[in-house]
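In: dropping the sequence and predicted coords here.
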Amino acid sequence: MGIQDVIEGKKQWRAHVARVKALPPDYQIVYKEMQKYLFKVGPIDLSEGRLLPDIVDFFEEGVASGKGVLQLIGPDVAAFCDDLIKGTRTYADVYQESFTANPGPTEK
């Protein structure tokens, strides 16, 4: 990864953040909670994928149609996020695998 890749990545991230800031406050709050959740347990390729920009696209469509954010995703933000990442390898999976692959000393 060269310096140009880093610079381009920063430009894309700043443009993404600007789109999030343009959303209504309730959408921003839910997006930030989703982002926190996905950064904790989300897919390993989150930074390389289109998941976060696709969420902003989805939210922008919801705003344009006049719907509230909870009308779009439902009352449980974590459950909505889990449905989005269903079937993808997550950091939680890697953490769980680290325990099964390297069992600790057994007690006597």
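Out: Okay, I see it.

In: C-alpha from now on. contacts and neighbour counts both.
Out: Will do.

In: got a list of contacts for stretch 41-54?
Out: 16, 35, 38, 39, 85, 88, 89, 90, 91, 92 (C-alpha atoms under 8 Å, 6 or more residues apart in numbering).

In: at the geometric centre of the protein, which residue do we find?
Out: Closest to where the C-alpha atoms of the chain average out (C-alpha atoms, centre = their mean) is residue 38, at 3.7 Å.

In: residues in contact with that one?
Out: 46, 81.

In: try it against this one:
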Amino acid sequence: MSIQDIIEGKKQWRAHMARVKALPPDYQIVYKEMQKYLFKVGPVDLPDGPLLPGIVDFFEEGVAAGKGVLEVTGTDVAAFCDDLIKDSRTYADAYQESIGKESGTAEK
């Protein structure tokens, strides 16, 4: 990864966060909690993938429609997040695979 790639990545992240800050306060709170949750358990490609910008797009549509954030996500926000990543390879999956490999070599 070159310096130029890092600079470009930071520009994109700042633009993304500017979109988040433009959301109403209740949307911002839920987005930040979702972001924390997804960074803990989320997909391996989360920082570079389309998931976070897609959530902001979805939230912007909810704001435009005049809906509250919980009308958009439902009251169980963690379940909403889990549905978003259900078919993605997560850090937990990678960890389980590494444990399986380690235990497999220990048995031989």
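Out: Yes, it's here. These figures come from a predicted structure and were not determined experimentally.

In: so which of the contacts of stretch 41-54 of the first structure are in helices?
Out: 16, 35, 38, 39, 91, 92 (DSSP state H).

In: quick one: which of those is most hemmed in?
Out: residue 38 (22 neighbours; other C-alpha atoms under 10 Å).

In: that one and residue 79 of the first structure, how far apart?
Out: Here residue 38 of the first structure is placed at a distance of 11 Å from residue 79 of the first structure (C-alpha to C-alpha, to the nearest Å).

In: which parts of the second structure are helices?
Out: 3-21, 25-41, 51-64, 69-73, 77-85, 91-107.

In: in the last one, what counts as buried?
Out: Which is helix 91-107 of the second structure. Residues of helix 91-107 of the second structure classed as buried: residue 91 (neighbour count, 16 or more other C-alpha atoms under 10 Å).

In: gap between it and the chain center?
Out: How far helix 91-107 of the second structure lies from its chain's middle: 25 Å, per C-alpha atoms, centre = their mean, to the nearest Å.
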